[in-house]
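S.K.: Need coordinates for the following:
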Amino acid sequence: MKPIKPFEPILTDVIPQGDQWIAQVKWDGTRILTYYDGDKTQLFNRKQNERTKQYPELLRPNSYIRAENCILDGEIIALQNGKPSFYEVMKRDRVRNLDRVSQLQQGVPITYMIFDILYADDQWLLDKPLRERQQILRERITENEVIRLVESFSDTEGLFNVCMEHQLEGIVCKNLESTYVLEGKDTRWRKRKKEQDLIAVVGGVTLKNKTVHSLQLGQFDKEGKLFYIGSAGSGKLTAKDWVAITNAIEPIIIKDNPFFNQIDVKDGVWLRPALTVKISFLEWTEGRTLRHPVIESFVTVPIEECLLE
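M.R.: Modelled structure (predicted):
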């Protein structure tokens, strides 16, 4: 089966309500589509990069799939202190030394939160409404210790309030009549988040006691110019992570400031744009910088995809 690009929700500040809308918890993990052809199972992320070997827990389709073949859409999550952690799941997703996968299975157990089914028993389901796809999903998938079906709630506002109380990422609201559009993104799926997030390019760092202390962040405009959008030093990185970053930047240190909008950074070191990082933040300031940016995790997103909205 050829990997596809999944349907995406749009960001919204208004939570839709009405009989045609349901809400689901927006799990803070990595989007993974499962392709089962009746014999082989393969996993791909939303960028169509293969992740089959990173998650061997999902490669026993007979334990949870009741179909001759299928394509499933969901989110792989890993918990930290009882809550989904993007930083934790990236330990699994970014592993390149596959000999470490077995060890990571013990240290970073994952759960596959399945919320849609696109293909089953030799038939595409894309044109069927969501309410019908959900019924098919319940008929075809058996839950176990790793596999879970994402629960839907009719009280969209209520679910968001519960998510905020428990410091979860947010919700995704979906129109029950919505079909599934490959590579699509429209208002029939809407996400309401506690915070916003984005992927930024690291254009520089600051040092403290010869160790990286904070990151200077940027995104490219349509002309390919890198614009400074803020500095982040707080987040989920450990002291060990900061040491690893300090070592990793050595080959990409440059003399000149890579940002088009010149900034002055005390104890700063400029970097050739190469590293990308997921950042959560409250809002954009009037000066087009990030308010309260927090480092979630380094990612493997290509720098050319880090574009100013």
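
S.K.: Going by C-alpha atoms from here, please, whenever you check contacts or count neighbours.
M.R.: Fine.

S.K.: Would you mind listing the buried residues in the strand or helix carrying residue 34?
M.R.: If you go by DSSP states H and E, residue 34 is part of strand 30-36. Buried residues in strand 30-36, counted by 16 or more other Cα atoms under 10 Å: 30, 31, 32, 33, 34, 35, 36.

S.K.: Could you do stretch 64-77 as well?
M.R.: If you call a residue buried by 16+ other Cα under 10 Å, then stretch 64-77 has these buried ones: 64-67, 69-77.

S.K.: count of neighbours near residue 163?
M.R.: Applying other Cα atoms under 10 Å, we find 18 residues neighbouring residue 163.

S.K.: That one reaches residue 157, doesn't it?
M.R.: No. Using Cα atoms under 8 Å as the test, residue 163 is too far from residue 157 to be in contact (10.0 Å).

S.K.: With residue 34 as the reference, measure out to residue 27.
M.R.: Distance of residue 27 to residue 34, given as Cα to Cα, to the nearest Å: 17 Å.

S.K.: before we move on, the earlier item: now the buried residues of strand 30-36 as CSV including distance to residue 181?
M.R.: Shown next, in CSV, are the buried residues of strand 30-36 (distance: Cα to Cα, whole Å):
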residue, distance to residue 181
30, 20
31, 16
32, 16
33, 15
34, 17
35, 17
36, 20
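
S.K.: Could you pull out the helices in the chain for me?
M.R.: Listed in chain order, the helices found in the chain under DSSP state H are 86-93, 101-107, 130-140, 156-165, 239-248.

S.K.: For the fourth one, enumerate the helices and strands it packs against.
M.R.: Pointing back at helix 156-165 there. strand 21-25, strand 170-175 (3 or more Cα pairs under 8 Å, 6 or more residues apart in numbering; DSSP states H and E).

S.K.: doesn't residue 208 make contact with residue 242?
M.R.: No. In this structure, residue 242 is not within contact of residue 208 by Cα under 8 Å, at 10.7 Å.

S.K.: Show me which of the two is the more surrounded one.
M.R.: Between residue 242 and residue 208, residue 242 has the larger neighbour count (other Cα under 10 Å), namely 15 against 10.

S.K.: Would you do the same for the sequence below? I want to compare the two.
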Amino acid sequence: MDLPVLPPLTPMLAKAHAGLPPGEGGDWWFEPKWDGFRVVVFRAGDEVELSSRGGKPLTRYFPEVLDPLRAALPDRAVVDGEIVVPTDQGLDFDLLGQRIHPAASRVERLAAETPAEVVAFDLLALGDADLTGASLAERRRALEGAVETSGQVHVNQGTFDRDTAQDWFVRFEGAGLDGVIAKPAGSPYAPGVRGWIKVKHSRTADVVVAGYRVHKDGNGVGSLMMGLYDDDGRLHSIGVASSFKADQRRQLKAELAALVLDPSDMGDHPWAEWADPEAHAEGRLPGAPSRWNGQKDLSFTPLRIERVAEVGYERVDHGRFRHTSRFLRWRPDREPSSCRYDQLEVVPPVELAEVLGRA
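M.R.: Model prediction:
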């Protein structure tokens, strides 16, 4: 491709922060943080390539956005953004993940049934000009002048006003967004550098610890398997807590040893049928086939249902934690049966049109 910035390119990244960063007006540019696949779009004439955050090609998985990108972008440009799948209930990351599939027929069907859209938030090249050395403020002005928004291609909203950014942080979660990104207005674009700040939602929940997976090095607990009860008393898998240090992994394994169920006793465990594909239609069980790694070992060590843990999480999608949760502490004062879905915060819905600036 004849462009001043070429793939592969690792996009500029953000580091977590507990709140909006301090600063004077005009120091920080705030944008809604989308929950999708990061994408760098390379357009040179009719040729359009989509590259993931890790540099892998995404073009074949999202054919429905190629023509809209050709219509929206200048003839030669490189744009940083996000691919999302909007629905009437907000963004749907599960539907987005289903697109990463080897079968072209499945990709084509889903492209028609649940079409993706692209939200652009940075311009890295325009014509012969490499804009990565320009300030964010300059790149933003160029982006707004270069991209013609359409039904499937959008320019992300942005503001210097902290009150507006705080309002977005609270309200836009109801449309499925992650939080707010803060960017220094005078900063250049530094590929792979965590020079931005991301402010995401943080909550806690008390969950049942129903099993664990051994760490990949074979030493200790790699992740705790967690569940919540529904109104009918069924224990659903809600996700995992991981990222333990080496000494904590070994300590957890020793601490949970007395609760480990013998395989012959697995029939009494609420997730005993986890390996049966048909059982997953009846509830949320661990071990659903991975779209990302079909060879991944999803077996786990079952535990007697006696332990409760408090974990930190960001949000819940389709009855599961959207991201890996963080183990905080044991809750010996809680009974597993008291760990129910009704403890989770329900976020009021917000129309995506408002987030996209069309309301």
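
S.K.: I'd like the helices of the first structure as JSON lines, with distance to residue 216 of the first structure appended.
M.R.: Below are the helices of the first structure laid out as JSON lines (distance: least, Cα to Cα, whole Å):
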{"stretch": "helix 86-93", "distance to residue 216 of the first structure": "20"}
{"stretch": "helix 101-107", "distance to residue 216 of the first structure": "31"}
{"stretch": "helix 130-140", "distance to residue 216 of the first structure": "42"}
{"stretch": "helix 156-165", "distance to residue 216 of the first structure": "29"}
{"stretch": "helix 239-248", "distance to residue 216 of the first structure": "13"}
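
S.K.: Identify, out of those, the most deeply packed stretch.
M.R.: Most buried of these, by mean neighbour count (mean count of other Cα atoms under 10 Å): helix 86-93, with a mean of 21.

S.K.: which stretches of the stretch 201-309 of the first structure form strands?
M.R.: 211-220, 226-232, 253-254, 268-271, 276-281, 283-284, 290-291, 294-299 (DSSP state E, counting those that start in this stretch).

S.K.: how about those strands, which one is nearest residue 121 of the first structure?
M.R.: In terms of Cα to Cα, the element of the strands of the stretch 201-309 of the first structure nearest to residue 121 of the first structure is strand 294-299, at 35.2 Å.

S.K.: what angle sits between that closest one and strand 276-281?
M.R.: Here the directions of strand 294-299 of the first structure and strand 276-281 differ by 160 degrees (axes from the mean of the first three to the mean of the last three Cα atoms, to 10 degrees).

S.K.: so what corresponds to residue 158 of the second structure in the first structure?
M.R.: Aligning on TM-score structural alignment places residue 158 of the second structure opposite residue 152 in the first structure.

S.K.: Pull the contacting residues for the residue nearest to that match when sequence neighbours are not counted.
M.R.: Excluding the flanking residues, the one nearest residue 152 of the first structure by Cα to Cα, 6 or more residues apart in numbering is residue 24, at 5.1 Å. Counting by Cα atoms under 8 Å, 6 or more residues apart in numbering, residue 24 of the first structure touches 150, 151, 152, 153, 159, 171, 172, 173.

S.K.: was I right about the fourth one contacting residue 20?
M.R.: To tie it back to what came earlier, the one meant is residue 153 of the first structure. No. With contacts counted by Cα under 8 Å, residue 153 of the first structure stays clear of residue 20, the gap being 11.3 Å.

S.K.: Indicate which one of the strands of the stretch 201-309 of the first structure is closest to residue 199 of the first structure.
M.R.: Using Cα to Cα, these put strand 276-281 closest to residue 199 of the first structure, at 4.6 Å.

S.K.: tell me which strands and helices the closest one is in contact with?
M.R.: Counting contacts by 3+ Cα pairs under 8 Å, 6+ apart, strand 276-281 of the first structure packs against strand 196-208, strand 294-299.

S.K.: export those strands to CSV and tack on distance to residue 186 of the first structure?
M.R.: Rendered in CSV, the data for those read as follows (distance: least, Cα to Cα, whole Å):
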stretch, distance to residue 186 of the first structure
strand 196-208, 18
strand 294-299, 26
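
S.K.: which of the contacts of residue 24 of the first structure does the second structure keep?
M.R.: Retained contacts for the contacts of residue 24 of the first structure in the second structure, judged by both residues aligned by TM-score structural alignment, their matches' Cα atoms under 8 Å, are 150, 151, 152, 153, 159, 171, 172, 173.

S.K.: Which of these sits closest to residue 91 of the first structure?
M.R.: Out of those, the member with the shortest distance to residue 91 of the first structure (by Cα to Cα) is residue 150, at 23.0 Å.

S.K.: distance of that closest one from residue 23 of the first structure?
M.R.: Distance of residue 150 of the first structure to residue 23 of the first structure, given as Cα to Cα: 10 Å.
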